[in-house]
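Asks: coordinates only, sequence not included:
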């Protein structure tokens, strides 16, 4: 019974400690809530005073709310225009630079295409002249290796041309 009694006392102490911790937490939360309530109350009071002031100013002849709004809108538009003008100018300059670059690239591509067409045309003519040269040199007695070396082409190409000409 002694152990059971000690267990009950320990359980009672545990419950008392938990109850005490809960009470402390509750007091902290209550303090925070009272601070928040005071802040909200002050803000509501300030809002009410400002609303009364705005109503009094709008009713008086000294202050024209619409004129003030118009003036503020004009000032905002002026400031926005002043801040955007340099940006717009920079964008236009960048656009001009990009257009110039694009034109240069287009001209380069056109020049490359023109050179490619010229090379393809010269290669066709060069191949026809190589065929005639290969055939004439082979008939004059030169070997395939010598012809390939003179014309700076492969032996296989020389051999192919000779076979197509029925000389081999």
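Replies: On my side now, so go ahead. What you see is a predicted model; the values in this text were computed from it and never measured.
Asks: okay, CA-based contacts and neighbour counts for the rest of this
Replies: OK.
Asks: got the residue ranges for the helices in this structure?
Replies: In order along the chain, the chain carries the following helices (DSSP state H): 2-59, 65-139, 144-151, 155-164.
Asks: next, the one to line up against it:
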């Protein structure tokens, strides 16, 4: 009887520790988001790192840290690592896919770009899928598509996400700059 009680106590203690770690990781990610919203990037990075030390699978921390690093442009490899981890939890997330697309297109990585395009094809956001295919074709293959470009400009689709907006500018400069003034 006493052995059973000790066993129950050990299980309860273990479960409460797991719950505490999950809450702790979530709280740290929330603190990081607060710091990021205040413009304190260094502290945000610190709290995201702590959250991921507590729980390496924390979706929010992986996604937000990946985006923060992608936005900085300083660590695209690390950004891709965190975004890929987040993508495993939400494989159809268009925001994550767009940031990964930016990283892989700018690196000239065709295989990774194809993987991201496949992710778009399985998602519900067909406008962003067609934008992703347009940007890939423009940046990697130097192919113009004037009618698609016009549709995106008129509907302001690239402006819905900072990564797609930056990629659209790269495409514009690469292929359309001489025609954009006419």
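Replies: Okay, I see it. It should be emphasised that the depicted structure is a prediction, and the values quoted were computed from it without experimental measurement.
Asks: Once they're superposed, tell me the TM-score.
Replies: Comparison of the two superposed chains (TM-score structural alignment, normalised by the length of structure 1) gives a TM-score of 0.28, and 64 aligned residues with a C-alpha RMSD of 3.9 Å.
Asks: got the helices of structure 1 as TSV, with mean neighbour count columns?
Replies: Putting the helices of structure 1 into TSV (neighbours: other C-alpha atoms under 10 Å) gives the following:
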stretch	mean neighbour count
helix 2-59	12
helix 65-139	12
helix 144-151	14
helix 155-164	15
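Asks: if I pick residue 19 of structure 1, what's in contact with it?
Replies: Under the criterion of C-alpha atoms under 8 Å, 6 or more residues apart in numbering, residue 19 of structure 1 has no neighbours.
Asks: What is the one helix or strand residue 51 of structure 2 maps to packed up against?
Replies: Using DSSP states H and E, residue 51 of structure 2 sits within helix 41-54. Counting contacts by 3 or more C-alpha pairs under 8 Å, 6 or more residues apart in numbering; DSSP states H and E, helix 41-54 of structure 2 packs against helix 2-37, helix 59-72.
Asks: Quick check: buried residues in it?
Replies: Buried positions in helix 41-54 of structure 2, judged by neighbour count with 16 or more other C-alpha atoms under 10 Å: 41, 43-52, 54.
Asks: got the contact list for residue 97 of structure 2?
Replies: Residues in contact with residue 97 of structure 2, defined by C-alpha under 8 Å, 6+ apart, are 87, 116, 119-120.
Asks: now, which of the residues you listed sits nearest residue 132 of structure 2?
Replies: If you rank the contacts of residue 97 of structure 2 by distance to residue 132 of structure 2 using C-alpha to C-alpha, residue 120 comes first, at 7.8 Å.
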